[in-house]
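[1] please find the sequence and the predicted model below.
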Amino acid sequence: MAEGYAHSILPKSAFEVRSAGIETHGLNPRAVKVMAEDGVDISNQTSDLIDMDYFKNADLIITLCGDSKDKCPTIPKGVVHDHWNLQDPAQAIGSDQDILSEFRKTRDIIKKKILEINSQHD
């Protein structure tokens, strides 16, 4: 979701956006659904592992969810790191509507944070 908003909100002339994780799980259909509700198509995104060469040369690294901070490779010196301690909506339990509600909450937090990055860039 963060990659989708970053691509749709941040200026391509100033940001090269990539998303990766410490594990690959595929694209979550609920994430695709709630992003589409907000007009962002993430259906062609992929679940990729961290490319350590790219990671080492990044200017800004944002980690999401608690386990990514614990398991993430060491952030290289000189790289700005921001950790967004979000609950992973894929771990939500309950009815389909309950789970979608968690995805929407996470989506909205991510969108707000991406908009903040954009406003700091202006």
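    Good, I have the coordinates. Please read these numbers as outputs of a predicted model, since none were measured by experiment.
[2] drop to CA atoms for contacts and neighbour counts, all remaining ones
    Noted.
[3] what is the neighbour count of residue 97?
    Residue 97 has 9 neighbours, counted by other C-alpha atoms under 10 Å.
[4] wait, a helix at it?
    Yes. Counting by DSSP: H, G, I helix; E, B strand; the rest coil, residue 97 is found in a helix.
[5] distance of the residue of the chain positioned farthest from its centre from residue 6?
    For the chain, the C-alpha farthest from the mean C-alpha position belongs to residue 95; by C-alpha atoms, centre = their mean, that distance is 24.1 Å. Distance from residue 95 to residue 6, counting by C-alpha to C-alpha, to the nearest Å: 29 Å.
[6] check it against this one:
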Amino acid sequence: MLKKILFLCTGNSCRSQMAEGFGKMYGKGMEIISAGIEAHGLNPRAVQVMQEAGVDISQQTSDVLTPTMLTDVDLVVTLCGDAKDNCPILPAGSAHRHWGLEDPARSTGSEEEMMNKFRHVRNQIEQLVKELMQVQQ
């Protein structure tokens, strides 16, 4: 059974933050963290769409991946190609999964169109996290 999961993305502002929020909600008893290859700050639209889903990520921080974060990690989930390509060598015994999800922060159009893209990606992430946690129960 997994004890520590790291969700990794490029900027740790949207996708990995949403995954961390859902991971904490569905992964009872597990240590759930997120990080980025860079830190772009917590995206306010990500906070808003997660609030709509009943998950508060407003106190999470956008963090750059450190070697300490990889200590005792059982699973690293990359949520974009950049993170997958730049993911450091994982410690022995760690597993890796890749969820290639579109970056909602790059969406364009009206505010409603952009928010709908965030909601779409949020829903994909929630489903993937639920499936991951069901396997672990």
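    Yep, it's here. In this text the structure is predicted, and so the values were computed from the model without any measurement.
[7] could you tell me the TM-score of the two chains?
    The TM-score (TM-score structural alignment, normalised by the length of the first structure) is 0.92; 120 aligned residues with a C-alpha RMSD of 1.1 Å.
[8] returning to that earlier point: tell me which residue of the second structure lines up with the residue farthest from the centre of the first structure.
    Under the alignment (TM-score structural alignment), residue 95 of the first structure maps onto residue 110 of the second structure.
[9] ok, which stretches of the second structure are helices?
    Using DSSP state H, the helices of the second structure run over 15-26, 44-52, 81-86, 111-136.
[10] most tightly surrounded among those?
    Each of the helices of the second structure was scored by mean neighbour count; the highest is helix 15-26, a mean of 24, by mean count of other C-alpha atoms under 10 Å.
[11] alignment lookup: residue 24 of the first structure to the second structure.
    Alignment of residue 24 of the first structure against the second structure is given by TM-score structural alignment, with residue 39 as its counterpart.
[12] tell me which residue is most central in the second structure.
    Mean-position check on the second structure, C-alpha atoms, centre = their mean. Result residue 16 at 1.9 Å.
[13] follow-up on the earlier one: you'd agree the match of residue 24 of the first structure is up against residue 62?
    Yes. Counting by C-alpha atoms under 8 Å, residue 62 is a contact partner of residue 39 of the second structure at 5.4 Å.
[14] the two - which one has more neighbours?
    Comparing residue 39 of the second structure with residue 62 by other C-alpha under 10 Å, the one with more neighbours is residue 62, at 21 against 17.
[15] please pull up the equivalent of the more buried one in the first structure.
    Using TM-score structural alignment, residue 62 of the second structure pairs with residue 47 in the first structure.
[16] what's the burial count for the aligned partner of residue 38 of the first structure in the second structure?
    The pairwise alignment with the second structure assigns residue 38 of the first structure to residue 53, based on TM-score structural alignment. Neighbourhood size, residue 53 of the second structure [other C-alpha under 10 Å]: 14.
[17] any idea how far residue 109 of the second structure is from residue 53 of the second structure?
    For residue 53 of the second structure, the distance to residue 109 of the second structure - C-alpha to C-alpha - is 23 Å.
[18] from the chain's centre, how far out does stretch 7-21 of the first structure sit?
    In terms of C-alpha atoms, centre = their mean, to the nearest Å, the centre of stretch 7-21 of the first structure is found 11 Å from the chain centre.
[19] how long is that stretch end to end?
    Terminal-residue distance, stretch 7-21 of the first structure (C-alpha to C-alpha): 17 Å.
[20] related to what we said a few turns ago, of all the helices of the second structure, which one is nearest residue 93 of the second structure?
    Smallest distance to residue 93 of the second structure across the helices of the second structure (C-alpha to C-alpha): 16.3 Å, for helix 111-136.
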